[in-house]
Every structure is written in C-alpha cells, then in structure tokens.
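got a predicted structure plus its sequence, pasted below:
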Amino acid sequence: MTTDIARDLMLDGFGRIRDGVPAVVDGLSVEELLWRPDAAANHVAWLVWHLARQQDDQVAHLAGEQSAWLADGWVDRFGLPYPPDAHGWSMSSEDVGRFTVADPGLFGDYHGAVHDRTASLLQGFDADSYARVIDVNWDPPVTVGVRVVSVLDDAAKHLGQAEYVRGLVERRR
C-alpha cells in the first residue's frame, strides 16, 4: 500500500468521525445530552467529549505538541468539573454524572479543531512515519500507524455508542 492510499484511508475514516460528531448532538437539548439510560451508563455529551479528548491527546502526542484542549483554551470554554488534563479514561460513573454542558455547539467546534490537527498530522506522514516505533512495551511494539488506527477505532466506537444513546433519547420523546 502506498503512503498516499494509507493517508487517504485515514483521512476518510477521521472525516467520518468529524461529520458524525455534530450530527449526534444537533437538535438535542442539554437535558437530552445528559440523559443516561441508567445510573452507570454514559450519556451522549460525555461520549462525544471523551472521543474528542482521546483523539486530541493522542494526536498531540504523535505531533509532539500540547493538546488543543489545553493550548487553544477548550478546557476553559467547556468549564468541566474535572482537572484540566482529564480525558475520560478511568472515570467513574459518579465522574460522568458530574459532566455539565455549557454550550452544545462546543462539541462540534472542539472536535472540528481536533480533526483539523489530525488531518494536518496525517498530511505530513510518509511510509517511514507510519513505521516508526513509539512504544516498545508491547509485543509487537506499537508503531505510529498502529496508534493512528487505534485512535480512529476508539473514536468510531464512542461515536457509535453516542448514536445509540441518542436513539434511546429520541425514542423517549
């Protein structure tokens, strides 16, 4: 597979996430964004925030940069009751329950900024970039290419979960 094909496939995959984030939150009220199927479940707002945060942090790490969350002030715009470096990993159900929504439009805007950083990074990759080993603690060691696929996979799973919860919200109407 040539580098151009790999880049185009990754850009297409991440573009699908970019398109899906606004679609999953559009038209939902704050109450609906925060609705949980049960007390231990995640809601649409948390799922979308987490998918953007994990993508942001991991892409920033690959680029050797600070995350958009911190560098571009998204942490302040969201005003969440979490430490500034929170990203959702290992959060309890209680933590998810403390999530707040200041402005539903922030989800699409923040993920759009994360997507732009992701696309910019991918545009600069060549075959050697994808093959570079970044974590030798695994067998086989993790390469940039494997990490990029992992980020896309995680984002797609969380977007699908958010779409499912949105469907439950809509059925309640």
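The structure has been received and is ready for your questions. As the structure is a prediction and not an experimental result, all values here were calculated from the model. Numbering: from 1, shown residues only.

only C-alpha atoms for contact and neighbour calcs from this point on.
Will do.

how about residue 106: what's its closest non-neighbour residue?
residue 78 (7.3 Å; Cα to Cα, 6 or more residues apart in numbering).

same check, this time on residue 154
residue 51 (7.1 Å).

do residue 165 as well
Per Cα to Cα, 6+ apart, closest to residue 165 is residue 44, 6.3 Å.

now the top helix by length along the chain: buried residues?
Secondary structure assigned by DSSP state H gives helix 144-172 as the longest helix of the chain. Residues of helix 144-172 classed as buried by neighbour count (16 or more other Cα atoms under 10 Å): 144-148, 151-152, 154-156, 158-163, 165-166, 169.

likewise for stretch 123-131?
Buried, per 16+ other Cα under 10 Å, within stretch 123-131: 125, 130.

use this one as the comparison:
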Amino acid sequence: MQSKELLLESFDRLPGLVREALDGLDAAQLQRRPGGNGNSIAWLIWHTGRVEDAQVASAAGLEQVWTAEGFVKRFGLPLVERDTGYGHSSEQVDAVRAPRELLQEYYEAVHRQTAKVLEDIADPDLDRVVDRHWNPPVTLGVRLVSILGDCLQHIGQAAYAKGLHGGTAGAGGA
C-alpha cells in the first residue's frame, strides 16, 4: 500500500462516521451541550469540517470549500468568514446552529476536496513544508495526520454526545 492509498483509506472513513453521528437527531439534540457547557454536536461537526477544510486548502493552495461553494452564506453564522472554531467562547459555540442535512452536506463537500488533494499527492510531496510557524516546521504528511487525528477526535465526541441524548453512537461505539 502506498502512502496516498493509506491516507485515502483513512480519510474515506470520516464521512460515514459524520453521517452516523448526525443520523436521527433533531434540532434540539444537535444544539444540546453536554453538561451545559460542552460542545454541541452541531458545533463539533461544523468545527470538524472547518478544520479539515481550512488546513487542507491552505496546504494545497486552494480556496476553502466554505467560501468557494457558498457554505459560509448558507450557514449564515454570526462569525467571521474564516472562523474555524478554535478558541470559541461559550456564546460562539451556541451560535453555531445548522440543520443536520447542511452539516452533512458541508462535510461531504470538504471530504471531496480532501480526497481530490490526496489523489494527486506522491510520497515525496509528504515531506514538503506547509507551515514554518512551528519548530520543526510542519510537513504535509505531518499536517495530514494531525488533521485526521483532530477529525477523529471531534467526530468521536459527537458520537459520545449523541449517546448522552439517548441515541446510538453507531457501529464504532462499544
């Protein structure tokens, strides 16, 4: 298996996990915050898409799906256009409201762009430095693994929160 195939296999699992986390939830369940101050499922899935979108687009020199495909307007959130959710206050978490269909549609559009980027990479590309703000500088390979880990963590949190609402966490839950 080539690195590209391994990355595609890994990232290809995410849309199904997002779908499982969102399946069957109503608007109130999407907005409920575990413990009253945890992140809502809507925020977690939105943030997952925003982080993957922003970081993959930046590393690949592409426009984010968020703006390129008009999702920023469709969501209509009271946030700045480039917001990804990092450092959000409690009020900002509450402000992220969207129907599950829109959350799913956005994540799937992000995934399509990620998959296209991954289709076009070769092993030497993974050593290309994409962020010099860190020591050592971050390579494309390290960034992709970081994105994948972040996405898995947040989707897992959404599945856990769904279980708290009395829903099922999906096939991955034990």
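Received it, and whenever you're ready, just let me know what you need. Because the structure is a prediction, the values reported are computed rather than measured.

which helix or strand contains the counterpart of residue 54 of structure 2 in structure 1?
In structure 1, the residue paired with residue 54 of structure 2 is residue 57, using TM-score structural alignment. Per DSSP states H and E, residue 57 of structure 1 falls inside helix 44-63.

what's the answer for residue 112 of structure 1, then?
Judged by DSSP H and E, residue 112 of structure 1 forms part of helix 105-123.

where in structure 2 does the helix or strand just after that helix fall?
Going down the chain from helix 105-123 of structure 1, the next helix or strand is helix 127-131, by DSSP H and E. Counting by TM-score structural alignment, helix 127-131 of structure 1 pairs with residues 123-127 of structure 2.

now do the same contact list for the one residue sitting closest to the centre of structure 2.
The centroid of structure 2 falls nearest to residue 48 when counting by Cα atoms, centre = their mean (2.0 Å). Going by Cα atoms under 8 Å, 6 or more residues apart in numbering, residue 48 of structure 2 touches 107, 150-151, 154-155.

just residue 153 of structure 2 next, same as before
No contacts exist for residue 153 of structure 2 under Cα under 8 Å, 6+ apart.

what's it aligned with over in structure 1?
Residue 153 of structure 2 maps onto residue 157 in structure 1, by TM-score structural alignment.

now residue 9 of structure 2
So residue 9 of structure 2 corresponds to residue 12, using TM-score structural alignment.

same check, this time on residue 90 of structure 2
So, by TM-score structural alignment, residue 90 of structure 2 is matched to residue 93.

so who does that match touch?
So residue 93 of structure 1 contacts 39-42 (Cα under 8 Å, 6+ apart).

highest neighbour count among those?
The most crowded member of those, judged by other Cα atoms under 10 Å, is residue 42 (20 neighbours).

tell me the residue in structure 2 aligned with that one.
Using TM-score structural alignment, residue 42 of structure 1 sits opposite residue 39 in structure 2.

equivalent analysis for residue 78 of structure 1, please.
Using TM-score structural alignment, residue 78 of structure 1 pairs with residue 75 in structure 2.

quick one: that match and residue 101 touch, right?
No - using Cα atoms under 8 Å, residue 75 of structure 2 makes no contact with residue 101, being 11.3 Å away.

tell me which of the two has more neighbours.
residue 75 (17 against 12).

who touches stretch 124-133 of structure 1?
Against stretch 124-133 of structure 1 from outside (Cα under 8 Å, 6+ apart): 2-3, 7, 141-146.

just put the residues you listed in JSON lines and tack on distance to residue 130 of structure 1.
Shown next, in JSON lines, are these (distance: Cα to Cα, whole Å):
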{"residue": "2", "distance to residue 130 of structure 1": "11"}
{"residue": "3", "distance to residue 130 of structure 1": "9"}
{"residue": "7", "distance to residue 130 of structure 1": "10"}
{"residue": "141", "distance to residue 130 of structure 1": "13"}
{"residue": "142", "distance to residue 130 of structure 1": "10"}
{"residue": "143", "distance to residue 130 of structure 1": "7"}
{"residue": "144", "distance to residue 130 of structure 1": "5"}
{"residue": "145", "distance to residue 130 of structure 1": "4"}
{"residue": "146", "distance to residue 130 of structure 1": "8"}
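
buried set for the helix holding residue 112 of structure 1?
106-108, 110-115, 117-119, 122.

how distant is it from the center of its chain?
9 Å (Cα atoms, centre = their mean, to the nearest Å).

repeat that for stretch 97-116 of structure 2.
8 Å.

go on, stretch 37-49 of structure 1?
14 Å.
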